[in-house]
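1. Show me how the following folds:
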Amino acid sequence: MEKSLRIAAAFIGISMLIGAIGFMFSPEAMEAQFSVVASRVDGMGTLRGDLGGFFLALSIFTLYGSRPGKSAWLAVPVVFLLAVLLGRTVHILIDGLSQPAIRSTLIEIVAIALLEAARRKLGTSNEEN
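-> Next up is the predicted model:
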């Protein structure tokens, strides 16, 4: 179970790293996947800086937290993903339910559940004592 959770956390971290690289080096390719549009050149800076930086920071904390003895660091991406989920909930309540909103919400819930399970389970494993 612990090895599976560690692999799941590392997979989530790598996925976030791929997102970070995409937003930083090819934001125009990421626009359609994330339903965002940069209307000016400074908008590209927002995609690269805000979204790319966000995904990069989450990937660093997630990958570091997936290492033996470091699971406490998984609290950082869990808290940030909970904040994103709160924003997603506000979006659904104000703008209405859509297929992309359902997909994004489910991905966030699964990531939160896996990372929190890893944080709790790996934090009590014998490897960390």
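2. From here on, just use CA atoms for contacts and neighbour counts.
-> Fine.
3. hey, where'd the helices end up in the protein?
-> Assigned by DSSP state H, the chain shows helices spanning 2-25, 27-34, 41-46, 53-65, 75-95, 99-122.
4. Could you save these as a markdown table and add columns showing distance to Glu128 and mean neighbour count?
-> Formatted as a markdown table, the helices of the chain follow (distance: least, C-alpha to C-alpha, whole Å; neighbours: other C-alpha atoms under 10 Å):
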| stretch | distance to Glu128 | mean neighbour count |
| --- | --- | --- |
| helix 2-25 | 12 | 19 |
| helix 27-34 | 37 | 14 |
| helix 41-46 | 39 | 14 |
| helix 53-65 | 12 | 22 |
| helix 75-95 | 16 | 15 |
| helix 99-122 | 8 | 17 |
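5. Another for comparison:
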Amino acid sequence: MRLVLRLLLGVIGLAALMLTARLWLDPAMAGAKLGVSATGPLGLATLRADLAGFFGVVGGLTLAAAIRADARLLTAPMLLIGAALAGRVITVLVQGLQPEMVGPMVVEAVLVVILAFGRRSLVAA
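-> Model (predicted):
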């Protein structure tokens, strides 16, 4: 079971790092897929810095936790994804739920559960 959990965490970490690379290489295209558009150099820099930074930290720490079997490394990714989910919930409360919002919210909720399970199940080094 721990091996399956570590593999799942590794896949999550790699996926987040791949998204980071896409944001660095082509921020306009990657941002558009996330529903964000850049207007000019500042917008492109923001996508590269803020969004890629978010996914880079989540991916790097999750992958490191999977490789090292260190539960402590999952705390920050779990909090970051949880904060993102909270922001989406606030948007739903303020502006209402739109169909395109459901998918990302489900993904984030599932990720929080997986990261929390990993945080609880892996041995802290």
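6. Got a TM-score for the two of them?
-> Superposed pair, TM-score by TM-score structural alignment, normalised by the length of structure 2: 0.93. Supporting alignment: 125 aligned residues with a C-alpha RMSD of 1.3 Å.
7. Met1 of structure 2: neighbour count?
-> 7 (other C-alpha atoms under 10 Å).
8. any idea how far Gly10 of structure 2 lies from Leu111 of structure 2?
-> The gap separating Gly10 of structure 2 from Leu111 of structure 2 is 12 Å, by C-alpha to C-alpha, to the nearest Å.
9. repeat for Leu74 of structure 2
-> With C-alpha to C-alpha as the criterion, Leu74 of structure 2 and Leu111 of structure 2 are 11 Å apart.
10. Also Leu44 of structure 2?
-> With C-alpha to C-alpha as the criterion, Leu44 of structure 2 and Leu111 of structure 2 are 27 Å apart.
11. residue furthest from the geometric center of structure 2?
-> In structure 2, Gly40 marks the outermost C-alpha relative to the chain mean, sitting 25.0 Å out by C-alpha atoms, centre = their mean.
12. Aligned counterpart of that one in structure 1, please.
-> Under the alignment (TM-score structural alignment), Gly40 of structure 2 pairs with Arg40 of structure 1.
13. Next, the contact list for Ala69 of structure 2, please.
-> 6, 122-125 (C-alpha atoms under 8 Å, 6 or more residues apart in numbering).
14. now swap in Met30 of structure 1 and tell me
-> 22-23.
15. Phe25 of structure 1 too?
-> So Phe25 of structure 1 contacts Arg48 (C-alpha under 8 Å, 6+ apart).
16. what do you get if the cut-off is 10 Å, keeping everything else the same?
-> Shown in contact with Phe25 of structure 1 (C-alpha atoms under 10 Å, 6 or more residues apart in numbering): 47-48, 52.
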